[in-house]
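attaching a predicted model along with its sequence, questions to come.
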Amino acid sequence: MIISATMSFLVHVIAKQLNADISMGIDMQIKDNHYTGFIEGIPTFREGKVERLNQWKEANNIKDTYVYFYTDSSNDLPLCYQADHVITVNADPKLVQISDEQAWGQQHWNLNK
């Protein structure tokens, strides 16, 4: 599953490439085949990620889960605190500090060869 604060039409394409079964992003309102600039539903940002995950779990009758969560942003702290296992990747400074305090895993990826 991928939950991102990116527009859902992009998240779905990326999720498909990564073979993720479920993907959630920010759903933009469409009117007359054009994006209006307004968000539909709960945006998958900060606490919204937790809400959307919990809605999905409830809708799919999923009770017992073990959540691994990868993130780079302190904006994701609400979901970090709900996850069972957090791994930060190239985290922002605030997230690095909290990750140190919480003893979360930290990874540093470099795309240079």
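Good, I have the coordinates. Residues are numbered from 1 along each chain as shown.

C-alpha from now on. contacts and neighbour counts both.
Will do.

contacts made by stretch 51-67 with the rest, please.
Stretch 51-67 has contacts (C-alpha atoms under 8 Å, 6 or more residues apart in numbering) with 42, 44, 83-85.

actually, stretch 18-37.
With C-alpha under 8 Å, 6+ apart, stretch 18-37 has contacts from 1-9, 11-12, 15, 38-45.

can you say which of those residues are buried?
2-8, 11-12, 15, 43-45 (16 or more other C-alpha atoms under 10 Å).

roughly how far apart are Asp76 and Met24?
Distance of Asp76 to Met24, given as C-alpha to C-alpha, to the nearest Å: 14 Å.

put this beside the first:
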Amino acid sequence: MANLALFDLDHTLIPTDSDYEWGRFMVKLGIVDAERFAEQNERFYADYKAGKLDIHAYLLAMLTPLAKYSRAQLKEWHDQYMHEVIKPTIVPAALELVKQHKEAGDLCCVVTATNEFITAPIAEVFGVDKLIACEVETVDGHPASAFTGRPTGTPSYREGKIVRVEAWLASLGKRWSDFEHSYFYSDSHNDIPLLEKVTDPIATNPDDTLRAHAQQAGWRILDLFQAS
């Protein structure tokens, strides 16, 4: 029987925060007010690390600039972002981890609080077909349409990750008990709810809070980037 393998993205499969780096990239391109946006980006990132992020306010701030540009222009910028910022950071050990689960026939999914516009191309690099990310509203609901600059649906953040994963499994006619093993790899204490839900929680490159929690709970700890 195939197992379930769930992966957080930022600081788990990649040694950086793709949302934070996209914010910095927008500042570099000059498509947002540099001083105001950089300050806002830093504040949201600090809130996330502290476990007190207002996910709705954050998503609105990150997505609003996208509504000003065509999808073609955004894709051109994102391709540049992938080439300059993301791909150089990806380590072989992270690619190998995902590859091992895929070769074992496991049902794989990236589950991230970062929005789908930023993360879909990154999940593709890892060869993971299913992505659960914060959803971006489009003008008429068509995936190729222009963005409205607003989020939609249930944010895949904290307990929202459980809601989204369970909805996805239900769409496949599956539930947690259908898997002998369900794995979740994450670096963040914000993901403790989902880590507690799976049979095999793996604290991956964990922050200090998650590392302490994992040690107390007897969870496996994987320092993925040190292994590269």
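Nice, thanks for sending it over. Note that this is a predicted model, so its numbers are computed, not measured.

any idea what the TM-score is?
TM-score of the superposed chains, computed with TM-score structural alignment, normalised by the length of the first structure, equals 0.88; 112 aligned residues with a C-alpha RMSD of 1.9 Å.

show me the buried ones among the contacts of stretch 18-37 of the first structure that map onto helices.
Secondary structure from DSSP state H places 8, 11-12, 15 of those in helices.

let's have these in a markdown table, adding distance to Glu51 of the first structure.
Shown next, in a markdown table, are those (distance: C-alpha to C-alpha, whole Å):
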| residue | distance to Glu51 of the first structure |
| --- | --- |
| Ser8 | 16 |
| Val11 | 18 |
| His12 | 19 |
| Ala15 | 20 |
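
and which of these is nearest Asn112 of the first structure?
Of all these, the one sitting nearest Asn112 of the first structure is Ala15; the distance, using C-alpha to C-alpha, is 23.7 Å.

quick one: contacts for that closest one?
1-2, 21-23.

that one pairs with which position in the second structure?
Under the alignment by TM-score structural alignment, Ala15 of the first structure pairs with Ala123 in the second structure.

swap in Ile26 of the first structure?
Match for Ile26 of the first structure (TM-score structural alignment): Cys134.

sorry, back to before: what's the farthest-apart pair in the contacts of Ala15 of the first structure?
Ile2 and Asp21 (8.5 Å).

which of the contacts of Ala15 of the first structure fall within strands?
Cross-referencing the contacts of Ala15 of the first structure against strands under DSSP state E gives 2, 23.

now tabulate the contacts of Ala15 of the first structure in JSON lines and tack on distance to Gly105 of the first structure.
Output for the contacts of Ala15 of the first structure, formatted as JSON lines (distance: C-alpha to C-alpha, whole Å):
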{"residue": "Met1", "distance to Gly105 of the first structure": "20"}
{"residue": "Ile2", "distance to Gly105 of the first structure": "19"}
{"residue": "Asp21", "distance to Gly105 of the first structure": "25"}
{"residue": "Ile22", "distance to Gly105 of the first structure": "24"}
{"residue": "Ser23", "distance to Gly105 of the first structure": "24"}
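
ok, the contacts of Ala15 of the first structure vs Asp92 of the first structure, which is closest?
Taking those together and measuring to Asp92 of the first structure by C-alpha to C-alpha, the closest member is Ile2, at 19.7 Å.

and Lys161 of the second structure, that's in a strand?
No: per DSSP: H, G, I helix; E, B strand; the rest coil, Lys161 of the second structure lies outside any strand segment and is helix.

next, the contact list for it, please.
Residues near Lys161 of the second structure by C-alpha under 8 Å, 6+ apart: 111-113, 155, 194.

one more time with 6 Å, if that's ok
Shown in contact with Lys161 of the second structure (C-alpha atoms under 6 Å, 6 or more residues apart in numbering): no residues.

the first structure: which residue goes with that one?
Per TM-score structural alignment, Lys161 of the second structure is aligned with Lys49.

relative to Ile42 of the first structure, how far out is its match?
Applying C-alpha to C-alpha, the value for Lys49 of the first structure to Ile42 of the first structure is 8 Å.

the helices in the second structure, which residues?
Going by DSSP H, the second structure shows helices at 18-29, 34-50, 55-63, 71-81, 92-103, 116-125, 159-171, 192-197, 208-217.

what's the mean deviation for the shortest one versus the first structure?
The one in question is helix 192-197 of the second structure. Aligned to the first structure and superposed, helix 192-197 of the second structure gives a mean residue distance of 0.6 Å (mean C-alpha distance after the TM-score superposition for the first structure).
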